[in-house]
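**Student:** sequence unavailable; structure follows:
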């Protein structure tokens, strides 16, 4: 496990409507590729990163960003750290342990309609096998 140098606060973006105290856990379909069951739950220390994840999630509903608290060990997300970016500039993490919802946050930056379409096109390309990385 790599060293994690971040104390948070941490955020998770989704279209699911959640309440404080609820737990988010691995073992469910990916927000981006529902045919994949996730072994980890992903989160970030960047509100807008969580907002991006919420906006491009493949499920129906309104995007939400939640402040979350890891309930166990976590690690740097290898999908966006040294694999694609040196270090962890996206401050993205993953855990096999649940995340506890602390509260919903509302002060995150929404994508423009044009940027949202670019991300949707990128996701469609990944689903077609054209490669790429999704920031969780």
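**Tutor:** On my side now, so go ahead. This one's a predicted model, so the numbers in the text were calculated from it and none came from an experiment. Residues are numbered from 1 along each chain as shown.
**Student:** please make it C-alpha for all contacts and neighbour counts, starting now.
**Tutor:** Noted.
**Student:** where along this structure do the strands fall?
**Tutor:** 10-14, 23-24, 41-44, 64-70, 75-76, 92-95, 99-105 (DSSP state E).
**Student:** if you count contacts, what does the second one end up packed against?
**Tutor:** Think strand 23-24. Contacts defined by 3 or more CA pairs under 8 Å, 6 or more residues apart in numbering; DSSP states H and E place strand 23-24 against strand 99-105.
**Student:** can you give me the buried ones in the strand it packs on?
**Tutor:** Neighbour-count burial for strand 99-105 flags 99, 100, 101, 102, 103, 104 (criterion: 16 or more other CA atoms under 10 Å).
**Student:** let me see the contact set for the fifth one.
**Tutor:** Residue 103 makes contact with 19, 20, 66, 67, 68, according to CA atoms under 8 Å, 6 or more residues apart in numbering.
**Student:** for residue 116, see how far away residue 96 is.
**Tutor:** 29 Å (CA to CA, to the nearest Å).
**Student:** same question but for residue 100, I mixed them up
**Tutor:** 28 Å.
**Student:** can you check residue 36 too?
**Tutor:** Counting by CA to CA, the separation of residue 36 from residue 116 is 22 Å.
**Student:** put this next to the previous one:
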């Protein structure tokens, strides 16, 4: 499954998070439980279980849901969830500590320390834009942010999800045709800190950034364009977001 903010279970989780922000934990938990009951694949179950775990009233119940989250993370075993593992192991270790099982607590603390936050994603990678470019061109940092008009970006951003790049193209400034280019990083890159372990655990959008140029090696034409109504809701949500971009 490719992560999408328009997925039905993801929408339920977003509604639950909104209720959390309004200090309505019981209603939020209902949304997450509905997401769990409607989940049909490992990623949806991973996401729903993650949010359910933080609404448990006992340590034992929290541990049970954290272990459920971990089970699905390990089943998925890809770059959408790997960056969530350190925090997940830390939370499980804390539960065992609270239950006075120090052997288990130490075990999961060691697992957390062994996890590395260096992307292992091998791509292929994509960049969405309205610019008319050609194979061999380089995309470089220093452009204007699509989300904060007065901000020059210190990195160039890309993703391993074709439809995610398509969404970025739809949100990009300008009136040109929406394009999704296949790109190759020319240097080191990192998880995008603006999305990694923020609202969602791990890096489900497989979003990355680099201070080195991206080389265009092709163009993708069969990506799925977001529904206009969903896209407008997404734009509205971005407009209401008062958070600062990590640049």
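**Tutor:** Arrived safely, thanks for sending. Just so we're clear, the structure is a prediction, and the values are computed from it rather than from any experiment.
**Student:** quick one on the thing from earlier: wait, which of the strands of the first structure is closest to residue 56 of the first structure?
**Tutor:** Residue 56 of the first structure lies closest, by CA to CA, to one member of these: strand 10-14, at 8.6 Å.
**Student:** residue 221 of the second structure matches what in the first structure?
**Tutor:** Mapped onto the first structure by TM-score structural alignment, residue 221 of the second structure lines up with residue 106.
**Student:** and residue 129 of the first structure, which of the strands of the first structure is closest to it?
**Tutor:** Here strand 41-44 is closest among the strands of the first structure (CA to CA), at 22.1 Å.
**Student:** is it true that residue 131 of the first structure touches residue 122?
**Tutor:** No - counting by CA atoms under 8 Å, residue 131 of the first structure does not reach residue 122; the two are 9.2 Å apart.
**Student:** which of those two has more neighbours?
**Tutor:** Neighbour tally, residue 131 of the first structure and residue 122, criterion other CA atoms under 10 Å: the higher count belongs to residue 122, 17 against 11.
**Student:** distance of the aligned partner of that one in the second structure relative to residue 230 of the second structure?
**Tutor:** In the second structure, the residue matched to residue 122 of the first structure (TM-score structural alignment) is residue 237. In this view, residue 237 of the second structure and residue 230 of the second structure are 11 Å apart by CA to CA.
**Student:** after superposition, how close is stretch 115-124 of the first structure to the second structure?
**Tutor:** Average distance, stretch 115-124 of the first structure versus aligned residues of the second structure after superposition (mean CA distance after the TM-score superposition for the first structure): 1.7 Å.
**Student:** which residue is the nearest non-sequential neighbour of the equivalent of residue 32 of the first structure over in the second structure?
**Tutor:** Aligning on TM-score structural alignment places residue 32 of the first structure opposite residue 147 in the second structure. Closest residue to residue 147 of the second structure apart from its sequence neighbours, by CA to CA, 6 or more residues apart in numbering: residue 238 at 7.4 Å.
**Student:** tell me if I'm right that the one you found and residue 146 touch.
**Tutor:** No - counting by CA under 8 Å, residue 238 of the second structure sits too far from residue 146 to count as a contact (10.3 Å).
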